[in-house]
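# sequence and predicted structure are below.
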Amino acid sequence: MVKFQCSIAINLVLLQCLLALVASQSFDFFYFVQQWPGSYCDTAQSCCYPTTGKPAADFGIHGLWPNYNDGSYPSNCDPNSPFNPSEISDLESSMQKNWPTLACPSGDGQTFWSHEWEKHGTCSESVLDEHAYFETALGLKQKANLLQALKSAGITPGGSYSLKSIKDAIMEAAGYTPWIECNKDSSGNYQLYQIYLCVDTSASKLIECPVFPKGACSSEIEFPSF
């Protein structure tokens, strides 16, 4: 009987170890995505500024998204870990500056951040708790200063530029190949909307992307003012 109980205990420990291993390997890399507010707003749908006021004319964080090498991604991984604003109260002012909401109706960012944590962040809990998730994304934005990278290459808001020149400028500054997502303005012209960079599973360093999302831009795209 004692031997049987020991066997059950050992099997349970092995099962827990296996589940922990699976959890720790539940994704292959992160997409770190920043969006240009001028392009978000310059569409037929338009935008609403946050209740805290118009954001700065800078790229804002969209999210830090766990992904698989085959192009798919996990989502809404832990319904028992809802967004808790008190967990990031010390980050709130930085979040409002670097991770502003532009959705309508106007908000303070809480709905946006809640969506990002619950859909994407909970899938990285083996690496990052809620506070670490948002703090890490804020740190990555400082590492990947996209606006400065583009300005250093003579690419400034209000002009039209080749897609290649934009990619080259970011690669020169970040050291890794970006993926550019375009949207269309109210006249149907392609414009620089979002920039994706890839991050390793520890969320500590940029890497080359194992796979890029699907989508298309024209060879020449607008970089609208904001």
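Received it, and whenever you're ready, just let me know what you need.
# hey, let's count contacts and neighbours off CA atoms from now on
Will do.
# next SSE downstream of the longest helix seen in the chain?
Secondary structure assigned by DSSP state H gives helix 2-24 as the longest helix of the chain. On the C-terminal side of helix 2-24, the nearest following helix or strand under DSSP states H and E is strand 29-35.
# compute the inter-axis angle for the longest strand anywhere in the chain and strand 29-35.
Longest strand in the chain, counting residues (DSSP state E): strand 190-199. If you take axes from the mean of the first three to the mean of the last three Cα atoms, to 10 degrees, strand 190-199 sits at 150 degrees to strand 29-35.
# give me the distance between strand 190-199 and the centre of its chain.
10 Å (Cα atoms, centre = their mean, to the nearest Å).
# quick one: the helices in the chain, in order.
2-24, 37-41, 92-98, 110-119, 130-143, 146-152, 163-174.
# against that first model, consider the following:
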Amino acid sequence: MCCVQVSDILSSLRSSWPTLACPTNDGLRFWAHEWEKHGTCAQNLFNEHGYFQAALRLRGQLRVLDALATAGISPDGGYYTMGAIKGAIQEGTGFAPHVDCNRDESGNSQLFQLYFCVHADASRFVECPVQPGGRPCGNRIEFPAF
């Protein structure tokens, strides 16, 4: 059962790691999925609380939205090239993300999620040795408002 141990950081999770796919959900199901899929792989390092605390700390270090904003890329429903998105993030964070997209009801490619790799002890970001598979984006990507 996830999320019992994180009651003291729920407000941080809600503001920094929300589930945008289902805004009416309080996030517990989403975070339970993240813990089961990713956190349990790090159980030798972290309990549930430590995993989510590390994730929030690492997210705060990257400041991806700031990197994108500096390059004039914002979640405004506008379209941007893959090169512009990846370049802005790499320039602003020092790391190349893997960009994952989904399709809206009209078939437009939308920015869905970004992948970054973390050192095994969760102390810092590292370049990904391999890029994860995912949903391809194409070159014209909508950055939907949220």
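Done, it's in. Since this is a predicted model, take the numbers as computed values, not measurements.
# TM value for the aligned chains?
TM-score of the superposed chains, computed with TM-score structural alignment, normalised by the length of structure 2, equals 0.90; 144 aligned residues with a Cα RMSD of 1.6 Å.
# residue contacts, the residue nearest to the spatial centre of structure 1?
Taking Cα atoms, centre = their mean, the centroid of structure 1 lies closest to residue 63, which sits 2.4 Å from it. Taking Cα atoms under 8 Å, 6 or more residues apart in numbering as the contact definition, residue 63 of structure 1 lies against 31, 32, 33, 34, 116, 137.
# report how many residues lie close to the first one.
This means residue 31 of structure 1. Residues within reach of residue 31 of structure 1, counting by other Cα atoms under 10 Å, total 24.
# that one contacts residue 195, correct?
No. The pair residue 31 of structure 1 / residue 195 is not scored as a contact, 9.7 Å apart, by Cα atoms under 8 Å.
# which of the contacts of residue 63 of structure 1 count as buried?
Those of the contacts of residue 63 of structure 1 that meet the buried threshold are 31, 32, 33, 34, 116, 137, by 16 or more other Cα atoms under 10 Å.
# alignment lookup: the fifth one to structure 2.
Yep, that's residue 116 of structure 1 we're talking about. Structural alignment (TM-score structural alignment) places residue 116 of structure 1 against residue 34 in structure 2.
# nearest to residue 191 of structure 1, out of the helices of structure 1?
helix 37-41 (6.5 Å; Cα to Cα).
# residue 5 of structure 2: what's it in contact with?
48, 49.
# let's see 6 Å
Shown in contact with residue 5 of structure 2 (Cα atoms under 6 Å, 6 or more residues apart in numbering): residue 49.
# which residue in structure 1 aligns with residue 115 of structure 2?
So, by TM-score structural alignment, residue 115 of structure 2 is matched to residue 196.
# hmm, residue 182 and its match touching each other?
No. Assessed by Cα atoms under 6 Å, residue 196 of structure 1 is found out of contact with residue 182, at 11.3 Å.
# from residue 79 of structure 2, how far out is the residue of structure 2 most remote from its centre?
Taking Cα atoms, centre = their mean, the residue of structure 2 most remote from its mean C-alpha position is residue 106, at 24.1 Å. Distance of residue 106 of structure 2 to residue 79 of structure 2, computed by Cα to Cα, to the nearest Å: 14 Å.
# one more: residue 117 of structure 2?
Distance, residue 117 of structure 2 to residue 79 of structure 2, by Cα to Cα: 26 Å.
# and residue 105 of structure 2, how many neighbours?
7.
# now for it: what does it line up with in structure 1?
Using TM-score structural alignment, the equivalent of residue 105 of structure 2 in structure 1 is residue 186.
# contacting residues for residue 118 of structure 2?
When contacts are counted by Cα under 6 Å, 6+ apart, residue 118 of structure 2 touches 124, 125, 126.
# mapped onto structure 1, which of those residues are still contacts?
Contacts conserved in structure 1 for those, counting by both residues aligned by TM-score structural alignment, their matches' Cα atoms under 6 Å: 124, 125, 126.
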